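Colleague: curious how this folds, go ahead:
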Amino acid sequence: MSKLTRTPPQINISMSASNPDLPTSENLRCDKRRRLSGDERDSSTSMQCELQKLFASLELKLLHRIETIEKDVREIKCMSTSSQETNQAIEKSISFVTNQLTALEDKIDKLEDNRKVISKEISLLDSKCENMERIMRKSCIEIRNVPKIKNEKLNDLFNMIHTLSAKLGLKLGNSDLRDVYRINNKANKDVSSVIFEVSNTLLKSCFLESAKKWNRSGSDQLNSTHLGLTGNVTPIYISECLTARAKRIHYLARDFAKTHSYDFCWTSNGLVYLRKKSGDPYILIAHEGKLEELK
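Modeller: From the prediction side, this is the model:
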């Protein structure tokens, strides 16, 4: 087989050269390369501008955020410093108050000790006063529920006691009756107590015993007629002249005796006594606390 060769087509150079307006292939490639590189430069420039704007915006935001954080940090530092100063002031105040409380506690302890001492002294003085008052009343007798006389005089009171003593079979002379006086009763304007003092405690005991025998005899109980008084008949009650403290103890002791089945409750020489049953030892009620102990 014969070897064939192909020859490239022949270009009419003379035609191309004679017509310069016709683009050649080289010119086409160069023009296309210049056009593509211009678009790329525009796109790159635009992207750079956008990135620069974005970075600038981010930078502004970051700077603003940093400034805000720095401001907050400064405020926190100021608050922390102020808080530390406040805490120190509070600690000083607490320390001061604690010292004051300690001092007050010491004073209170001392006052409490003084109060106990004073309380003991008052109790002792009260007992002494009670004893002195009881001694002063040791020969006095009280008649309760005595009707009042209009324009009553001291002589009227003496006559009442003399009349009553005669009814009881006792003859009191002027030397036997030392004093008589009436105690006003605010609760009742018509009756009150009359207290009289005899010359000695033996006469006092005889008078009280005679009054008890009269009331036990079964005849009419002692009343205002036995004092020589006219008008409405009023029962009268005769007893020792007790101090205010002894009267209260006697009242509580009588109530205690009824509640706890004590058969006897009486007074002697201004003191109050209890006895459970006949033959049992007597119990001296010197103060109200004694009744609490008996419970």
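Colleague: only C-alpha atoms for contact and neighbour calcs from this point on.
Modeller: Will do.
Colleague: which SSE is immediately downstream of the helix or strand containing residue 141?
Modeller: Using DSSP states H and E, the secondary-structure element containing residue 141 is strand 140-147. Scanning forward in sequence from strand 140-147 by DSSP H and E, the next helix or strand is helix 154-167.
Colleague: what angle sits between that following helix and strand 140-147?
Modeller: Going by axes from the mean of the first three to the mean of the last three C-alpha atoms, to 10 degrees, helix 154-167 is angled at 100 degrees with respect to strand 140-147.
Colleague: give me the distance from helix 154-167 to the chain's centre.
Modeller: On the basis of C-alpha atoms, centre = their mean, to the nearest Å, helix 154-167 is displaced by 57 Å from the centre of the chain it belongs to.
Colleague: mind checking what helix or strand follows that helix in sequence?
Modeller: Following helix 154-167 in sequence, per DSSP H and E, is strand 177-183.
Colleague: show me what that following strand packs onto, helices and strands only.
Modeller: Judged by 3 or more C-alpha pairs under 8 Å, 6 or more residues apart in numbering; DSSP states H and E, the packing partners of strand 177-183 are helix 154-167, strand 191-198.
Colleague: second input sequence below; structure requested for side-by-side comparison:
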Amino acid sequence: MTDDTTSAPANLEHYASEPDLCLSKSQRDIKITNITTRNKKRRAEDEVTGTENIMEAMNRLFDTFSRDQEKRFHELKSAVSNIEKQNTDIFNSLDFLSAKYDEALKKIQLLEKEKKEDLHRILLLEDRIESLERKSRSSGIEIRNIPVLQESKKKDTKEELCDVIVNLGKTVNIEVQEEDIKDVQSFKSTKNSSKTISVEFTSAITEDKVMLAIKKFNHGKKFEDKLNTTHLGFKEGKKPIFVKEMLTKKTHKLFYASRLYAKNNNFTYCWTSRGNVYLRKAENSPQIKINSESDLEKLTCSI
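Modeller: Presented below is the predicted three-dimensional model:
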């Protein structure tokens, strides 16, 4: 008796690719389905895990970037705050300087105003002093180019000087007595060996009479025949004698400038009277009073 279950054909082979041949078809389909489903699920899980990793990495990068940006923002905010503080300090400094400038400007304007007022007062005082000096000298004359009376004497006596003045009056046909002389003195000239006699009369009237008499004496005469040393009895040689009013320093300077102006602009006459300076173009021309050098400038413009 032969066992069919134990006997097999000699040519029967087993394949590893079909390990479940003993399973039914429905069982094999379930197994295949399970295998396929498990592979798809694993891939989906892997994809989710990869996406989560990417998101985590991006979140970390974003967090790092955010922290950096926040740090930079705080640094920038701090820098802006410092700049604003500096600007505030600068504005405050500018306001302070502007206030100080306005204060200094007001002080300068006040000082300039006071300076103008002071200059005006000074000019008024100078005019008053000049007026007083002219008044004090209104009765005096100066006689220049007088020869030295005695070389051996250091100083002439009042009596000798009075004799010269009295002799001068006789020469120009006017009587001058010692009683008419308030004071007289002499001082040596710096240019030559001559001297100048300064005379102060007792009144301005006497001074006017003497000056008028000298002008009449010299009028119409040649230069060499005008008042000179020989008229007064000096024998040292014939030298011209010049007599003029006793002027203040300011008037003397103005008189000098007026004489130069008259010479350069063909003015015939330039003289002083009672401390004032006058110009005249010709014999019949009107006299022009010169109060300051600015009058000479105005006169130049009007010519």
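Colleague: picking that back up, contacts for the strand holding residue 141 of the first structure?
Modeller: Residues lying outside strand 140-147 of the first structure but in contact with it, judged by C-alpha atoms under 8 Å, 6 or more residues apart in numbering, are 190-198, 204, 224, 234-241.
Colleague: are any of those buried, and which?
Modeller: By neighbour count, with 16 or more other C-alpha atoms under 10 Å, those hold 191-198, 204, 224, 235-241 as buried.
Colleague: whereabouts in the second structure does stretch 255-269 of the first structure align?
Modeller: Per TM-score structural alignment, the counterpart of stretch 255-269 of the first structure in the second structure is residues 260-274.
Colleague: for the stretch 1-150 of the second structure, what spans make up the strands?
Modeller: Remark: strands assigned in the stretch 1-150 of the second structure by DSSP state E, counting those that start in this stretch are 140-146.
Colleague: same deal with the stretch 201-303 of the second structure?
Modeller: Listed in chain order, the strands of the stretch 201-303 of the second structure (DSSP E, counting those that start in this stretch) span residues 242-245, 269-273, 276-280, 288-290.
Colleague: make a markdown table from the ones you listed and add distance to residue 116 of the second structure to it.
Modeller: Formatted as a markdown table, these follow (distance: least, C-alpha to C-alpha, whole Å):
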| stretch | distance to residue 116 of the second structure |
| --- | --- |
| strand 242-245 | 35 |
| strand 269-273 | 32 |
| strand 276-280 | 28 |
| strand 288-290 | 25 |
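Colleague: for residue 85 of the second structure, find the nearest of the ones you listed.
Modeller: Proximity to residue 85 of the second structure, assessed across these by C-alpha to C-alpha, is greatest for strand 288-290 (69.1 Å).
Colleague: verify the stated contact: residue 204 of the second structure with residue 139.
Modeller: Yes: with contact defined as C-alpha atoms under 8 Å, residue 204 of the second structure and residue 139 form a contacting pair (4.0 Å).
Colleague: the two: which is more packed in?
Modeller: Taking residue 204 of the second structure and residue 139 together and counting by other C-alpha atoms under 10 Å, residue 139 has the greater number of neighbours (23 against 17).
Colleague: residues contacting that one?
Modeller: Residues in contact with residue 139 of the second structure (C-alpha under 8 Å, 6+ apart) are 200, 201, 202, 203, 204, 205, 206, 207, 208, 246.
Colleague: quick one: which of those is nearest residue 64 of the second structure?
Modeller: Closest to residue 64 of the second structure out of the contacts of residue 139 of the second structure is residue 246 (105.8 Å), distances taken as C-alpha to C-alpha.
Colleague: what's the matching residue for that closest one over in the first structure?
Modeller: Under the pairing rule here (TM-score structural alignment), the equivalent of residue 246 of the second structure within the first structure is residue 241.
Colleague: residues touching that match, list them.
Modeller: Contacts for residue 241 of the first structure were tallied using C-alpha under 8 Å, 6+ apart; they are 137, 138, 140, 141, 142, 195, 270.
Colleague: next one: residue 197 of the second structure
Modeller: When the contact criterion is C-alpha under 8 Å, 6+ apart, the partners of residue 197 of the second structure are 142, 143, 144, 146, 161, 184, 185, 186, 187.
Colleague: top of the residues you listed by neighbour count?
Modeller: Taking other C-alpha under 10 Å as the neighbour criterion, residue 146 ranks highest of the contacts of residue 197 of the second structure with 23 neighbours.
Colleague: against residue 200 of the first structure, how distant is the nearest residue in space to residue 162 of the first structure that is not next to it in sequence?
Modeller: Sequence neighbours aside, residue 172 is the residue nearest to residue 162 of the first structure in space, at 6.4 Å (criterion: C-alpha to C-alpha, 6 or more residues apart in numbering). Between residue 172 of the first structure and residue 200 of the first structure the distance is 12 Å, computed by C-alpha to C-alpha, to the nearest Å.
Colleague: which of those two has more residues huddled nearby?
Modeller: When residue 172 of the first structure and residue 200 are compared on other C-alpha under 10 Å, the one with more neighbours turns out to be residue 172, at 18 against 14.
Colleague: which one is residue 235 of the second structure nearest to, not counting chain neighbours?
Modeller: Here the nearest residue to residue 235 of the second structure in space, its sequence neighbours aside, is residue 229; by C-alpha to C-alpha, 6+ apart that works out to 7.6 Å.
Colleague: okay, the contacts of residue 197 of the second structure in a markdown table with distance to residue 266 of the second structure next?
Modeller: Output for those, formatted as a markdown table (distance: C-alpha to C-alpha, whole Å):
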| residue | distance to residue 266 of the second structure |
| --- | --- |
| 142 | 27 |
| 143 | 27 |
| 144 | 26 |
| 146 | 30 |
| 161 | 38 |
| 184 | 36 |
| 185 | 36 |
| 186 | 35 |
| 187 | 34 |
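Colleague: what separation is there between residue 263 of the second structure and residue 236 of the second structure?
Modeller: Here residue 263 of the second structure is placed at a distance of 31 Å from residue 236 of the second structure (C-alpha to C-alpha).
Colleague: again, but for residue 118 of the second structure
Modeller: Residue 118 of the second structure is 54 Å from residue 236 of the second structure, where distance means C-alpha to C-alpha.
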